[in-house]
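In: dropping the sequence and predicted coords here.
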Amino acid sequence: METFNDFLSAMLPYTEWAMLILLIGGGLFLVFKSKFLPYRYFGHAIAITAGKHDKEEAKGDVSHLQALSAAVAATVGLGNISGVAIAIYMGGPGVVFWIWITALIGMCIKFYSCSLSIMFRGKDSEGKLQGGPMFYIIQGIGQKAKPLASFFCIAGLFGFLGVFTANQFTQTFMNVVRPDENLIILGDFNWKLIVGIILALITSFVIFGGLKKIAKVASTIVPFMVLLYFLAVLVVMMTNTSEIGPSLKLIFTEAFNLDTMVKGGLWGLIILGVRRAMFSNEAGLGSAPMYHGQTKTDEPVQEGLVAMLGPFIDTIIVCTLTAIVIILSGAYLEAESNGILMTLIAFKKTLFGFGDVLLMVIVSAFALSTLFTYSYYGVKCLSFLTNAKIGKYYNWYFVGTIVFAAVASVDLVINLIDLAYALMVIPNMLAVLYLSPKVDQQMKIYFEKRKHVGT
């Protein structure tokens, strides 16, 4: 296990620069190329999500809201709770600033990639309508680009595992419930293994039901869990109002403070922010287009606008709330380990001593919704590499790795996901940048129409 972790750590530096250039450089290129138009139609994006522009005759399987909920369910999760804690642990409060910058750029990346997912939809071996990077790479660029699409899918077989979620959920359970101390033990139990098995069983009940079942469960859980988390943070802020301003100030002042950076100077901090922001909202990764590509719409730009709301919700809002609680509580100065422990300390200190229990409830909802949705991405990757019938077997592999992740170290899990994500960004962002002129054409037509009918 240690040797494998060392290998992953050694590989990461070779991929993170490509990721940085493509996400930040490529993302900024798209922002200016779009002339900021997607951002200016933010209100219209909300109206589309609410169903005001739905057409019954449009192709697709799920509504705009269901697609966004499913995509957000995969991103609004433990990446926003423990991912932010990991970032602050490694780089200090200033890393949050770079998470914000990456998320704002990521909104435009999501707009382009999810517009492409509607423009270039394909069919799997069973004739079902599909969307995602592998389809817009082949349909948009041509069969010559199939190796690029296959490379994305191979990396996705590892990147779309629920290992980080399973690992952090288990760590939360062990820190809050403390079964070794509080439960009657008959024999020498490995509680992490037991938690992993139970989590795997619960996940299997939903993921073997397919897309529509996942979308239905996700659209039910996501609004509830975001609201509950928001209310918990609101209580913390209301009882610590004097600390909110200094906490935000610390984020800005530490963003350029070379003394607080663990490694790599300013670029090290920026890369850390980019990594954790991508882990939070997955902009540029190519995951969200797989869900949005199956939305019931014939307007690519509409789906691009809906998808753009994802990074705003899960990073600008949820990650910021987490960061403020961690900073104002002083937990970032106390935690001695990576992961969710820092957030648990913050909530326990600021919510009358039982905040860690409340966070356990919230984490449970986050973890399950993320696991339900992530499995679907992996199924699509394996289906593309083989066929739809074989692709369904990914769920068995997915469920098995949940048990492995429950007992693995957090460093191994983070390195595995970071490397897989960086490898997935390369083919996806190359395709998005290459095909961006086609989105520009659609955008020009669509927004011209909106001028005449209003938003």
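Out: Yes, it's here.

In: all contacts plus neighbour counts: C-alpha atoms, from now on.
Out: Fine.

In: contacting residues around the residue nearest the centre of the chain?
Out: With distances taken as CA atoms, centre = their mean, T75 lies nearest the centre of the chain, 2.9 Å away. For T75, the contact set (CA atoms under 8 Å, 6 or more residues apart in numbering) comprises 279-282, 314, 370.

In: report the buried residues of the helix or strand harbouring F398.
Out: Counting by DSSP states H and E, the element that carries F398 is helix 394-407. Under the neighbour-count criterion of 16 or more other CA atoms under 10 Å, helix 394-407 has 394-395, 398-407 buried.

In: likewise stretch 317-328?
Out: Using 16+ other CA under 10 Å as the burial criterion, the residues of stretch 317-328 that qualify are 318-328.

In: out of those, name the ones that lie in helices.
Out: Of these, the ones assigned to helices by DSSP state H are 320-328.

In: identify the farthest-apart pair in those.
Out: Using CA to CA, the two most remote members of those are T320 and L328, lying 12.0 Å apart.

In: could you look up the SS state of G339?
Out: Following DSSP: H, G, I helix; E, B strand; the rest coil, the label given to G339 is coil.

In: and it, what does it touch?
Out: 82-83, 85-86, 168, 410.

In: quick one: which of the residues you listed is most hemmed in?
Out: Counting neighbours by other CA atoms under 10 Å, A85 comes out on top of those with 32 neighbours.

In: what's it in contact with, if anything?
Out: When contacts are counted by CA under 8 Å, 6+ apart, A85 touches 323, 326, 332, 338-340, 342-343.

In: for the residues you listed, work out which two are farthest apart.
Out: Most distant of those, by CA to CA, are A323 and N338, 14.8 Å apart.

In: so which of the contacts of A85 comes closest to Y41?
Out: Among these, A323 lies closest to Y41 (CA to CA), at 28.0 Å.

In: any idea how far that closest one lies from R40?
Out: To R40, A323 is 27 Å away according to CA to CA, to the nearest Å.

In: ok, second structure coming up, stack it against the first:
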Amino acid sequence: MTILQSIEAALAAFVTFVWGPPLLVLLVGGGLYLLIVSRARPYRHLGHSIDLLLGRYDDAHDPGQVSHRQALSTALSGTLGLGNIAGVAIAISTGGPGAIFWMWVTALVGVATKFYTATLSVMYRGRDADGELQGGPMYVIREGLGRRWMPLAILFAIAGLCGMLPLFQSNQTVQLLRESFAEPWGMVGADGSLLFDVAVGLVLAIAALLVIAGRIQRIGKFAERIVPAMVLFYLALTLIVIGSFWQEVPAAFALIFTDAFSGQAAAGGALGAVIATGISRGAFSNEAGIGTESLAHGAAKTREPVREGVVAMLGPIIDTLLICTCTALVILLAGDWQHGGGIEGVSLTAAAFAQVFGSWGPLLLLLMVLPLAFSTMVTFWYYGVKCFVFLFGSRWQSVYTAFYLGLIVIGAVASLAAVNSIIIGMYAIMAIPTMVSTLLLAQRVNRAAHDYFCALAGQTVPKRQGGLNRRGEKT
């Protein structure tokens, strides 16, 4: 066994350990608990999120840096793209079709989880080293739970630094660009791919620098322009593929449901492997309960925390229930997933598109993946730098930025198996402080939500004994 293989095996063992039953119960069970204690109230107000996205409640004088629409676009840019294309392919190649069912489960309960985490990210915003108002799990823990819970805040920030790296996006973007464009056109051969990969990595790093120089405001505007257009473009492509195999669609859904409880397609045929793979990939897809999305939603311009919670609920619906389902159907209907071996990423999705669109299939996929993958890279920089500043202050922020840009180049030539394990493992670590703090503060969100929705409906908000402030706390 080579050193690289040993590292990959150790990282795979780490992922298996951290994504064990305790974490699965915390994420899914915690999300189900939040759904129950909220009495499904968030699900009943999805229509209100559309009004918020249309700017009907925007106020330029509200605290924050970006609009509701830009905050959601930024959060989605961190999940859409390779997380929903390569991520779904990896879920199927390692956990079988049944893993998709468990991704759906994470999304259904994730709607409630995101409502709570995003609401808290505005409710308990705190000042960073420069005195700027920031949101995110580490600030929720510090401001909402107090200093004695700071170890949890530090744990999230450390895991965020490691989990919000651009390795996966860079790796899969370069792979798709090489396989769908460079190799067919004879630009690279078997021995020349390394130089090509490094060159593309450098171009991506330089382009990322131009965007992140404008911080969250420029990232938000960039995501607001890119994300909606690419979502519609991808949905159009996938619906054409699905329509080409329309007679087999019922069988594909049946396969997802039956395999979800049999585990026959998973490595070793273990049902636990299917569930763990589906939930971990679902978490990577929609980030519900992980906490990264709170870093974006915490920057929203609003004085009403519940509003951002309502907006955030759309995330799991768009990226997992809609985009991931379309990707899964494309892969299953094309049938290439049955002939692969080991972990397969974006190449599996590209092969499925090639069956319908021929040589144009991977190129069409590339047109969608490139802007979304790039937007994820710049969004992850924002997430990472917030964690870095929380831990070390803003003095060395430029050092982190240089390190991050260098990792874009390294990710272009890194091992997919190792990259996948690092990211998924860190997502598990981030979920612990996020879910623990959310569950501890859930009742404060419930009180704030009750008062907000009563006021929205024109009802008299009952005065609570002792009084409450805007955070739902007793005064």
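Out: Everything's here; your move. Just so we're clear, the structure is a prediction, and the values are computed from it rather than from any experiment.

In: with adjacent residues omitted, what lies nearest to the aligned partner of L65 of the first structure in the second structure?
Out: Correspondence of L65 of the first structure to the second structure, assessed by TM-score structural alignment: R69. Of all residues not flanking R69 of the second structure in the chain, L53 sits nearest, at 4.9 Å (CA to CA, 6 or more residues apart in numbering).

In: neighbours around the one you found, how many?
Out: Counted with other CA under 10 Å, residues neighbouring L53 of the second structure total 18.

In: where do the strands sit along the stretch 51-200 of the second structure?
Out: All strands of the stretch 51-200 of the second structure, identified by DSSP state E, counting those that start in this stretch, fall at 126-127, 133-134.

In: got a list of what the aligned partner of L285 of the first structure in the second structure touches?
Out: In the second structure, the residue paired with L285 of the first structure according to TM-score structural alignment is I290. Residues in contact with I290 of the second structure (CA under 8 Å, 6+ apart) are 283, 427-428, 430-432, 434-435.

In: am I right that I290 of the second structure sits in a strand?
Out: No: going by three-state DSSP, the assignment for I290 of the second structure is coil, not a strand.

In: next one: the counterpart of V439 of the first structure in the second structure from A112 of the second structure, what distance?
Out: Using TM-score structural alignment as the criterion, V439 of the first structure maps onto V445 of the second structure. Distance of V445 of the second structure to A112 of the second structure, computed by CA to CA: 11 Å.

In: these two: who's more crowded?
Out: A direct count of neighbours by other CA under 10 Å for V445 of the second structure and A112 places A112 higher, at 30 against 24.

In: what's the single longest helix found in the first structure packed up against?
Out: What stands out as the longest helix in the first structure, according to DSSP H, is helix 410-453. Applying 3 or more CA pairs under 8 Å, 6 or more residues apart in numbering; DSSP states H and E, one finds that helix 410-453 of the first structure makes contact with helix 2-20, helix 26-33, helix 95-119, helix 133-136, helix 146-159, helix 163-176, helix 300-311.

In: any chance of those helices in JSON lines, plus distance to C381 of the first structure?
Out: Output for those, formatted as JSON lines (distance: least, CA to CA, whole Å):
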{"stretch": "helix 2-20", "distance to C381 of the first structure": "20"}
{"stretch": "helix 26-33", "distance to C381 of the first structure": "24"}
{"stretch": "helix 95-119", "distance to C381 of the first structure": "15"}
{"stretch": "helix 133-136", "distance to C381 of the first structure": "8"}
{"stretch": "helix 146-159", "distance to C381 of the first structure": "5"}
{"stretch": "helix 163-176", "distance to C381 of the first structure": "17"}
{"stretch": "helix 300-311", "distance to C381 of the first structure": "20"}
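
In: out of those helices, nearest to K249 of the first structure?
Out: Judged by CA to CA, the one of those that comes nearest to K249 of the first structure is helix 95-119, at 10.5 Å.

In: and the closest one against the second structure, how far off on average?
Out: Helix 95-119 of the first structure differs from its equivalent in the second structure by a mean of 0.7 Å after superposition (mean CA distance after the TM-score superposition for the first structure).

In: which residue numbers in the second structure go with that helix?
Out: Aligning helix 95-119 of the first structure against the second structure (TM-score structural alignment) gives residues 99-123.

In: next one: stretch 253-262 of the first structure
Out: Mapping stretch 253-262 of the first structure onto the second structure (TM-score structural alignment) gives residues 258-267.

In: starting at the chain centroid, how far to the matching stretch?
Out: In terms of CA atoms, centre = their mean, to the nearest Å, the gap separating the centre of stretch 258-267 of the second structure from the centre of its chain is 25 Å.

In: aligned partner of A367 of the first structure in the second structure?
Out: Checking TM-score structural alignment: A367 of the first structure goes with A373.

In: its match in helix, strand or coil?
Out: helix.

In: the first structure: which residue goes with I422 of the second structure?
Out: When the first structure is aligned by TM-score structural alignment, I422 of the second structure is paired with L416.

In: mind checking how far its match is from D188 of the first structure?
Out: Here L416 of the first structure is placed at a distance of 30 Å from D188 of the first structure (CA to CA).

In: again, but for M90 of the first structure
Out: With CA to CA as the criterion, M90 of the first structure and D188 of the first structure are 35 Å apart.

In: please say which of these two ends up with more neighbours.
Out: Taking other CA under 10 Å, M90 of the first structure and D188 do not tie; M90 has more neighbours (18 against 7).

In: quick one: the more buried one and K59 of the first structure, what's the gap?
Out: Distance from M90 of the first structure to K59 of the first structure, counting by CA to CA: 45 Å.

In: the match of I422 of the second structure contacts F7, correct?
Out: No: applying CA atoms under 8 Å, one finds L416 of the first structure not in contact with F7, separated by 9.8 Å.
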